[in-house]
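Participant: Quick one: sequence and predicted model below, then my questions.
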Amino acid sequence: MQDQLITLDRPLVADVAHLDMARRIACLKQFGSHSMSFSTLQPDMSYFDMPGIGYIAYASHWGMQFALADPVCHPQHRGLMLDRFVAHYPGAVFVQVSKPVVDHLHNHYGYYGTQFGSESKIDLDTWSLRGAKKQIIRTAINQARNQGIEIREAGFNPDVKKISEAWIQTRRCKNNEIRFLIRPMLIDYREGTRYFYGYLDGEAVGFIFFDPVYANNKLVGYVPNISRSSANFKQGLWYALMAHAMEVFKSEGVQTLDLGLVPLMMSQDIEPQESRLLRMTMSVIRERMDFLYNFKGLEFAKSRFQGRVEKTYCCHRHAMPGLAMTAMFRLTRII
């Protein structure tokens, strides 16, 4: 009898998991305007769900919880969701969140809200390749054309994993694909994602995967979350791929391209709720620990597109959350 009950329970568990996922996808399409909203559905995440309202995605490491991005819910319910989550996980760290999240956590719970980096957003209706700083993009487009690169959109191709593995070996973090702050290349839920490839003699030599950004059940933008290319292109095939995709999106009437996080790219001004200790530590990491991650290279590459820069933050309980920051770097596989 006991074995029979266990067997009967299994479909119920699967149905509940499917229902939870369906609810999160519905919330994503209604309220997924954050650049990392789509990435909240990456594998190995946990969820704090409030059915009918929204969810907070988080990951655990070393017994600590790291919430990723803003709560996926209507702005009027953001405070409620944060209150419930903090009540359940009073020591949680919030990563890559917006200023409204910072203000709520600081004003109600005394959290620090320290700049974690910046995001760059491009209004596609006014986008063009004109301007001195975009010369490197124009040069990359010409180089790709002269070398016979054909850029086009196609479906998901699992064979590009070989390009990814070779590309990772050229990076600062050679041992593993970064996760959490960048969603994995291979994911289960891919609805709305777009794939642009660069081909040489019919073989893919580079690609960018774009994730959708939503508001009110409408697609309003994309964010390039996964990009890989051969190291043989001096000016970077990435620029040519980006420019091609942006022209396609612009022609479709897409409003915005969010270039995503530039970690540790911080403005000079220090806001009252920020931890000066953590700011100083992150500045040292950016200036002296380039072997961990190519912070300055990524900042330079994204700055060529001349987007609108917006701050992003991490929220933490202590002025110097050394253990939490170490745990987060381990979670992301940067160290």
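Facilitator: Thanks, I have it.
Participant: okay, CA-based contacts and neighbour counts for the rest of this
Facilitator: Fine.
Participant: and residue 263, how many neighbours?
Facilitator: 22 (other CA atoms under 10 Å).
Participant: meant to ask about residue 87, not that
Facilitator: If you count neighbours by other CA under 10 Å, residue 87 ends up with 11.
Participant: just residue 201 next, same as before
Facilitator: 9.
Participant: For residue 3, see how far away it is.
Facilitator: Taking CA to CA, to the nearest Å as the measure, residue 201 falls 58 Å from residue 3.
Participant: What of residue 82?
Facilitator: Relative to residue 3, residue 82 is positioned 41 Å away (CA to CA).
Participant: And these two? Which one has more around it.
Facilitator: Neighbours per residue, other CA under 10 Å: of residue 82 and residue 3, the larger number sits with residue 82, 18 against 7.
Participant: Spit out the contact partners of the more buried one.
Facilitator: Shown in contact with residue 82 (CA atoms under 8 Å, 6 or more residues apart in numbering): 71, 105.
Participant: where does it land in three-state SS?
Facilitator: helix (DSSP: H, G, I helix; E, B strand; the rest coil).
Participant: where's it relative to residue 273, distance?
Facilitator: The value you get for residue 82 to residue 273, if CA to CA is used, is 18 Å.
Participant: cool, residue 241 as well?
Facilitator: Taken as CA to CA, the span from residue 241 to residue 273 is 39 Å.
Participant: which of the two has more neighbours?
Facilitator: residue 241 (26 against 17).
Participant: Then the more buried one would be within a strand, right?
Facilitator: No: looking at residue 241 with three-state DSSP, it is helix, so not inside a strand.
Participant: So it versus residue 226, what's the distance?
Facilitator: From residue 241 to residue 226 the distance is 12 Å (CA to CA).
Participant: Next up, a structure to set beside the first:
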Amino acid sequence: MKHHFALGDPVAHPPDRPDYIRRFVEAAGNPWFVQIGEQTARVLAGLGYQVNRLGVDTRLVLPAHDFSGKRNETVRYSERWLLKKGFSFAEDKRTIFLDEIQRLSQNWRADRIVKRWEMAFLNRPFSDHLGVDMRRFVLHGPNGELVALLDFDPLFSGGEVIGYTTSFKRKHVDATPHAEIGLTKFAVDRFREQGISVVTLGLSPLVDIGPSGFAESDFWRTSFQRAYGSPWINRRKFNLQGQAAFKRRFHGIEEPTYVAFRKGTFVGMLGLLRLVKSI
């Protein structure tokens, strides 16, 4: 049986989105909607969809968000530790050799829970080349070796870049735990200095799965909660708890994301899991 899946909110002027959604639902024959925001969820609920929480996206609103105060001490410590040990931060101006980036990515892949593939649909394949308006920040070790990188996609409003969202991260398997924390802080600090208004850290799947506030599937809500708490899934499939804990170090605003469907059938969910390559 064929299924259609739509990712995210419509890329359109907000007042026009409900009409686009209704037309797409009619044309695609009751598609599923994945990782959508509250406004899209509300439109779909009005069309008879069930809407379940899927997780949260972490938003850092700049310049109000900074890394001062006691709760951010561990983040500041990671940056200080790296600098003290001779590491260096920089934004890549497309000067790093692409084969060096490829080697780092291959090294990172070798340490993944599932080494044969990367998650799909929710993210596109990693590329050593940066796309238009993307930004890349890097961490070099004391001997000049590439230790970690963070790629960001632009967020637009009115034709202007107003923010960035984390798209890819890579780090050496032997990198210190401080590497990713310190590099994230460095990047966010640069964005704040440049007048960027928001940085998002991306989806934390299955975090804080409670009632959605809409008509929903109790079965899938319970299943998502059990999956997040499952030691087997976190150890053998995807470290859901570890990813959530990392993003919570930065004390951003956690915005719920949703999945919506007419009927949350096993076949439909199986299709989604296969699409994202989690099975």
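Facilitator: In hand now; what should we look at? This is a predicted model, so every value here is computed, not measured.
Participant: about what we covered before: list residues touching both of residue 241 and residue 226 of the first structure?
Facilitator: Shared contacts of residue 241 of the first structure and residue 226, counting by CA under 8 Å, 6+ apart, come down to residue 208.
Participant: Now do the SS call for the residue nearest the centre of the second structure.
Facilitator: Residue closest to the average C-alpha location in the second structure (CA atoms, centre = their mean): residue 202, at 2.3 Å. Here residue 202 of the second structure is strand, with the state taken from three-state DSSP.
Participant: Name all residues that make contact with it.
Facilitator: 57, 58, 165, 166, 167.
Participant: how about the helices in the stretch 1-150 of the second structure?
Facilitator: 17-28, 38-46, 73-84, 98-109 (DSSP state H, counting those that start in this stretch).
Participant: Give me the longest helix you can find in the first structure.
Facilitator: helix 2-31 (DSSP state H).
Participant: Give me the angle between the very next helix or strand once past that one and helix 2-31.
Facilitator: As assigned by DSSP states H and E, the chain's next helix or strand after helix 2-31 of the first structure is strand 46-50. With axes from the mean of the first three to the mean of the last three CA atoms, to 10 degrees defining the directions, strand 46-50 of the first structure sits at 70 degrees from helix 2-31.
Participant: could you check the angle helix 78-88 makes with strand 46-50 of the first structure?
Facilitator: Going by the same axes, to 10 degrees, strand 46-50 of the first structure makes 120 degrees with helix 78-88.
Participant: which residues in the first structure does stretch 25-33 of the second structure match up with?
Facilitator: Aligned by TM-score structural alignment, stretch 25-33 of the second structure falls on residues 86-94 of the first structure.
Participant: ok, and what's touching that stretch?
Facilitator: So stretch 86-94 of the first structure is in contact with 64, 65, 66, 67, 68, 69, 314, 315, 316, 317, 324, going by CA under 8 Å, 6+ apart.
Participant: now for that stretch, what's the gap between its first and last residues?
Facilitator: Counting by CA to CA, the terminal residues of stretch 86-94 of the first structure are separated by 10 Å.
Participant: what's the offset of that stretch from the middle of its chain?
Facilitator: Here stretch 86-94 of the first structure is found 21 Å from its chain centre; the criterion is CA atoms, centre = their mean, to the nearest Å.
Participant: Quick check: buried residues in that stretch?
Facilitator: Neighbour counts over stretch 86-94 of the first structure (16 or more other CA atoms under 10 Å) mark 91, 92, 93, 94 as buried.
Participant: Which residues are in contact with the counterpart of residue 115 of the first structure in the second structure?
Facilitator: Matched to the second structure by TM-score structural alignment, residue 115 of the first structure sits across from residue 53. Residues near residue 53 of the second structure by CA under 8 Å, 6+ apart: 206, 209, 210, 211, 212, 221, 256, 257, 258, 259.
Participant: Setting aside sequence neighbours, what's the nearest residue to the alignment partner in the first structure of residue 180 of the second structure?
Facilitator: Using TM-score structural alignment, the partner of residue 180 of the second structure in the first structure is residue 238. In space, and not counting its chain neighbours, residue 238 of the first structure is closest to residue 229: 6.8 Å by CA to CA, 6 or more residues apart in numbering.
Participant: Does the one you found touch residue 207 like I think?
Facilitator: Yes: using CA atoms under 8 Å, residue 229 of the first structure is in contact with residue 207, at 6.2 Å.
Participant: Give me the common contacts of these two.
Facilitator: Joint contacts of residue 229 of the first structure and residue 207 (CA under 8 Å, 6+ apart) are residue 238.
Participant: Comparing the two, which shows the higher neighbour count?
Facilitator: Ranked by neighbour count (other CA under 10 Å), residue 229 of the first structure and residue 207 place residue 207 first, with 26 against 23.
Participant: quick one: the spatially most distant residue from the centre of the second structure from residue 100 of the second structure, how far?
Facilitator: Distance from the C-alpha centroid of the second structure peaks at residue 143, with 30.9 Å (CA atoms, centre = their mean). With distances taken as CA to CA, residue 143 of the second structure is found 14 Å from residue 100 of the second structure.
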